[in-house]
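> Following is a predicted model, sequence given first.
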Amino acid sequence: MRLHRNLCFAVVDGLMLIFNEGQYADKVIQQLLKRDKRWGSRDRAFVAETVYDIVRWKRLYAEIAEVKEPFDRDNIWRLFAVWATLRGIKLPNWSYFESTPTRKIKGRFDELSKIRKFRESIPDWMDELGEKELGKDIWTKEIAALNEQADVVLRVNTLQISKDKLQSELFDLDIETEFMPEYPNALKLKERTNVFQTEQFKNGMFEVQDASSQLVADFLDVEPGMRVVDTCAGAGGKTLHIASLMDNKGQIIALDIYANKLHELKRRAKRNGIFNIETRPIESTKVVKKLYDKADRVLIDAPCSGLGVLKRNPDAKWKLQPEFLDEIKKTQQEILQQYSRIVKPGGKLVYATCSILPSENQKQVEDFLTSELGKEFTFVTDKKVLSHKSGFDGFYMALLKKKD
């Protein structure tokens, strides 16, 4: 591979924003890809994947390069040199790469790879917490899996098209996909490509949604004609899936504290041809109280650490702090206490997170069930999805039923 100056500059500029200004990697990459209209798909892929790679392996590369944060521009070039050397890419004769100790880089990599926190490039506290909650063996496998690049998975909008037909139409566009037996509405891309430019996407025939995330709507056990409340709907990936499982019949009320996310949900619903979703921003406690004892099904896709989705959000490793985890656990229990009251007698509730930590998952459900409000519910079943077993995001979901 030959390195091109303008692409490498884009990578370095992006890393400066992510590491030194705390900007989100996905937003930075979106901006970088608009930088030069002459870039082809290979150029754009190089910029996006190299930025994500260096973000993912920041701690390991910084240790090898012997640089510390905050990184100046020269430090970022040294990280880039480590990335290129470890991939066997010949460094061009540029001033940034003068005196790069190629052999020393490989030796340091071999040495540091024996220590998990460096090998998997994670903060000390996260490594200790993962081992404490999951045990050494599972944590070692899980964090390795979470450092792999995420597959691109589509969820077919069965209101608009069948899975077979969508696969065939994408094949005609040279986009090859494969079926996934355990995920009834999923197609996995064989190679990464920009599917958002296709007419099929623009016409609402599919959404991009990780396979693990697609399990949640099925777990809720919805039927056409029900009243369903999605309490932390966000931009509505799971809401849209629920709507398709309900054949666009019945009522889905999508709640969120962020009105702008609900605007995005409305836009997506229109594109998907879905009209049984009503959005309600939570501007006061009244919004939730009005729904007490009214819903057949309630989904609480709770805010969480996001440790199960590090594949697609590698910068979360560096943004997440232990104090945030303490706070989010309190929030999770408060949400369970408040939103569970929306379930009507005989109705069902799903509590879900994209975390792999039992303290955010099983422990929250246990604490809820032993509380005064929780005594009205019975535990039905739960599902723990670990990335090293599934190959997809880490997830948790628990199904509870409210007594009649």
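Noted; the coordinates are in hand. Numbers count the residues shown, from 1 in each chain.
> going forward, measure contacts and count neighbours with C-alpha atoms only.
Fine.
> mind checking the end-to-end distance for stretch 49-62?
Start-to-end span of stretch 49-62 (Cα to Cα, to the nearest Å) is 18 Å.
> So what touches stretch 45-62?
7-8, 10-11, 14-15, 25, 29, 32-33, 68, 79-80, 82-83, 109, 112, 118-123, 147, 314-315 (Cα atoms under 8 Å, 6 or more residues apart in numbering).
> same deal with stretch 113-126?
Residues contacting stretch 113-126 (Cα under 8 Å, 6+ apart): 56-60, 112, 127, 140, 143-144, 147, 317-318, 322.
> got another, please set it beside the one above:
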Amino acid sequence: MKLDLPRETALKILYEVNKSGAYSNIALNKNLEDVKLSNIDKAFITELVYGTLKWQLSIDYIIEKFSSVKIKKLSPWILNILRLGVYQLLYMTKIPESAACNESVNLAKRYGHSASSRYVNAVLRNITRSKDKIEYPDRNKDLSAYLSIRYSHPEWMVKNWLNRFGESFTEELLKCNNENAPLTVRVNTLKTSTEELRDQLEKEGFEPQPAKYVENALIINKPSSITKMRAFEQGLFQVQDESSMIVAQVLNPKPKDLVIDVCSAPGGKATHIAELMQNTGQVIARDVHEHKIKLIEEAAIRLGIGIIKAEVFDAQKEDLKLINKADCVLVDAPCSGLGIIRRKPDIKWTRKEKDLDEIVKLQERILDTSSKYVKPGGVLLYSTCTVEPKENEEMVKKFLQDNRDFELEDISEVLPKDLKKDTAKAGYIQLYPNIDGIDGFFISKMRKRS
């Protein structure tokens, strides 16, 4: 029996993510390096993995409706085979129902036994026959349960957002989190221009278009094998969302500055900062993990940047030799990541409500320690990729209460011209995917009094 290779590959990736705790993007990239896979196969695998992870809660709810066996009693392999099958049946309109069912049964024969394959066949055939009759929680009786199942988000997350944002905004945010995020790249202005890169990408068969806010950025439609592109290998661009690019723009470093990026890996912001500095001065880029330092170094070499000094260093620890030395310090803090769910859907299932308090404590320690490196008159920029106030506005407010030598600075003049935020003059902005069309980010700029 010959198995469908793309579906089997997707199954293995889901197993790594759900059973071994692997990050979806890393597991996906590792498995897609297989040269036997065509670009069409790679795109199909990506859709299967991210789609199944994205809709996992809804899919499990449906499986429970049609299964005689509780999900908790299923082997991880059989459960993920069912999830893949349901995703194809209910969320992929171009996949024939027979193919979704038959290939799932074949996988169950390989990764289970004869009874497993019969069970998978029975569940999927039942769903196929009754998919238009599936009942969801009553919206009017239990709004949070309805939204949780309808949009496949943990109910604790839905409840938090309903309390904070209200029904309409929350539903739009949930809906947006399930959309596919565009692939955005930052033009490496040390080597090329936006126009030149657009022309080269078109010659390579891609469909670039202007980004939403950032001038030196492009959205690439129908991307495939980015790292194999000639323009990528030549260091003409860096993959990065616009929200992340705006961080360096707000920091606004100058040539010859000393900049410290205390939580730098994989180096997108550090390399952007170096470009804005015209590759003069120094950027100290740090991370607590040695293997991530290599990512920063590789990115700097590919982009032709020579001013980045990548170091293994725990941002919670104080480096006495840098006290009051830096023109700019960037604290792109570890966070819950709830602003980038559309890009990393497994965040919904790996992040727990109780995690937030520990994350906040870590952020406080890093921000307090890093602020000591800022010289009088220098800049401290705090950013996260989340939409949680306790990690964002409340964090900055508490820091300023405890550190009277810092004050917020108007950032309205350094934001992209089409990005309007009422809070910019107060020194911070909160970005939302459903409002701004880019990743959910918080950016706050503080200056140390002279």
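Arrived safely. Keep in mind that this is a model prediction, so the values were computed, not measured.
> Any idea what the TM-score is?
With the length set by TM-score structural alignment, normalised by the length of the first structure, the two chains reach a TM-score of 0.93; 398 aligned residues with a Cα RMSD of 2.1 Å.
> Narrow the contacts of stretch 113-126 of the first structure to those in strands?
Secondary-structure check on these using DSSP state E: no residue lies within strands.
> Go through those and say which is closest to residue 89 of the first structure.
Comparing the contacts of stretch 113-126 of the first structure against residue 89 of the first structure with Cα to Cα picks out residue 57 as the nearest, at 17.0 Å.
> Near the closest one, how many other residues are there?
20 (other Cα atoms under 10 Å).
> Pull out the buried positions in stretch 226-238 of the first structure.
For stretch 226-238 of the first structure, a neighbour-count test (16 or more other Cα atoms under 10 Å) marks 227, 228, 229, 230, 231, 232, 233, 234, 235, 236, 237, 238 as buried.
> want to try TSV for the contacts of stretch 113-126 of the first structure, with distance to residue 242 of the first structure as columns?
Formatted as TSV, the entries for the contacts of stretch 113-126 of the first structure read as follows, by distance: Cα to Cα, whole Å:
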residue	distance to residue 242 of the first structure
56	33
57	36
58	38
59	40
60	41
112	46
127	36
140	34
143	30
144	32
147	30
317	31
318	33
322	33
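> can you give me the strands for the stretch 151-300 of the first structure?
Under the criterion DSSP state E, counting those that start in this stretch, strands of the stretch 151-300 of the first structure are mapped to 153-156, 177-179, 186-189, 206-208, 227-230, 251-256, 277-281, 295-301.
> Distance of the aligned residue in the first structure for residue 240 of the second structure relative to residue 187 of the first structure?
Structural alignment (TM-score structural alignment) places residue 240 of the second structure against residue 209 in the first structure. For residue 209 of the first structure, the distance to residue 187 of the first structure (Cα to Cα) stands at 10 Å.
> again, but for residue 107 of the first structure
As judged by Cα to Cα, residue 107 of the first structure and residue 187 of the first structure stand 41 Å apart.
> More neighbours: the two, which one.
residue 187 (26 against 12).
> just checking, that one touches residue 179?
Yes - counting by Cα atoms under 8 Å, residue 187 of the first structure touches residue 179, with 5.2 Å between them.
> what about the strands in the stretch 351-450 of the second structure?
With DSSP E, counting those that start in this stretch as the criterion, the stretch 351-450 of the second structure has strands at 374-384, 406-408, 428-430, 442-448.
> Now tabulate those in CSV and tack on distance to residue 103 of the second structure and mean neighbour count.
CSV is the format used below for the strands of the stretch 351-450 of the second structure (distance: least, Cα to Cα, whole Å; neighbours: other Cα atoms under 10 Å):
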stretch, distance to residue 103 of the second structure, mean neighbour count
strand 374-384, 41, 23
strand 406-408, 58, 21
strand 428-430, 45, 24
strand 442-448, 44, 25
